[in-house]
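Asker: After the sequence you'll find the predicted model.
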Amino acid sequence: MQLAAKIRDARTSLSHLRTRRLAHRRLSAELATFVTAADRAELDHLLDRYDSDQTREIRTILLRQDAARL
């Protein structure tokens, strides 16, 4: 692979990484608004409707936020 192609691939990878990080930060910020017990119960009930693979990222963020609040 030529140098120009390697550089292009690296830039593309970095761009995708930045996009994923931004999306993760936005999701974390949105989930942080669910602070009351009623909010969390409603969210947990909603998440229970989906497969654990589909909700893994959300549940991980929620667990991290719960731990930070303690």
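Answerer: Thanks, I have the structure now.
Asker: going forward, measure contacts and count neighbours with C-alpha atoms only.
Answerer: Fine.
Asker: The helix or strand hosting I58: how far from the chain's middle?
Answerer: Element membership of I58, judged by DSSP states H and E, is helix 52-69. Relative to its chain's centre, helix 52-69 lies at 8 Å (CA atoms, centre = their mean, to the nearest Å).
Asker: quick one: buried residues of that helix?
Answerer: I58, I61, L62 (16 or more other CA atoms under 10 Å).
Asker: At which residues are the helices of this protein located?
Answerer: Assigned helices in the chain, in chain order: 3-31, 37-47, 52-69 (criterion: DSSP state H).
Asker: who touches stretch 38-46?
Answerer: Residues outside stretch 38-46 that contact it (CA atoms under 8 Å, 6 or more residues apart in numbering): F34.
Asker: Spell out which residues sit in contact with the residue nearest the centre of the chain, please.
Answerer: With distances taken as CA atoms, centre = their mean, H24 lies nearest the centre of the chain, 3.7 Å away. Contacts for H24 (CA under 8 Å, 6+ apart) come out as none.
Asker: this is the comparison structure:
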Amino acid sequence: MTRHDLSVKSLRSSLATRRAARLQRQSLERQLASYTTESDRIELDAILSRHTSEETTELRSIINRQAMDRLLRSA
């Protein structure tokens, strides 16, 4: 294998990893968006409160962004 082949293989691997991460995040965003009612969000907040902030940072970021989107759409 040439050096060029290795860098192409590395690039493909990197792109595949990024694509998988993006698809996983999109799936997570869809799942979190299904919590639409106030009671759903209270339940979700109770679940998240059982975990550390490090564990829930990404989830809370998505939830907060979705809440802002809902507010902007309703205004």
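Answerer: Happy to help now that I have it. Nothing here was measured: the structure is a model prediction, and the numbers come from that model.
Asker: Let me see the TM-score of these two.
Answerer: A TM-score of 0.96 describes the superposed chains when it is computed by TM-score structural alignment, normalised by the length of structure 1; 70 aligned residues with a CA RMSD of 1.0 Å.
Asker: relative to helix 37-47, how tilted is the helix holding I58 of structure 1?
Answerer: Per axes from the mean of the first three to the mean of the last three CA atoms, to 10 degrees, the angle that helix 52-69 of structure 1 makes with helix 37-47 is 160 degrees.
Asker: Show me what helix 52-69 of structure 1 is packed against.
Answerer: Secondary-structure packing of helix 52-69 of structure 1 (3 or more CA pairs under 8 Å, 6 or more residues apart in numbering; DSSP states H and E): helix 3-31.
Asker: Specify the angle between the helix it packs on and helix 52-69 in degrees.
Answerer: For helix 3-31 of structure 1 against helix 52-69, the angle by the same axes, to 10 degrees is 70 degrees.
Asker: average gap between helix 3-31 of structure 1 and structure 2?
Answerer: Aligned to structure 2 and superposed, helix 3-31 of structure 1 gives a mean residue distance of 0.3 Å (mean CA distance after the TM-score superposition for structure 1).
Asker: How far off centre is that helix?
Answerer: Here helix 3-31 of structure 1 is found 13 Å from its chain centre; the criterion is CA atoms, centre = their mean.
Asker: and if you look at stretch 52-62 of structure 2?
Answerer: How far stretch 52-62 of structure 2 lies from its chain's middle: 10 Å, per CA atoms, centre = their mean.
Asker: can you list contacts of it?
Answerer: By CA under 8 Å, 6+ apart, the residues outside stretch 52-62 of structure 2 that reach it are E29, L32, L48.
Asker: Most neighbours out of the residues you listed, which is it?
Answerer: Ranked by neighbour count (other CA atoms under 10 Å), the contacts of stretch 52-62 of structure 2 have L32 at the top, with 18 neighbours.
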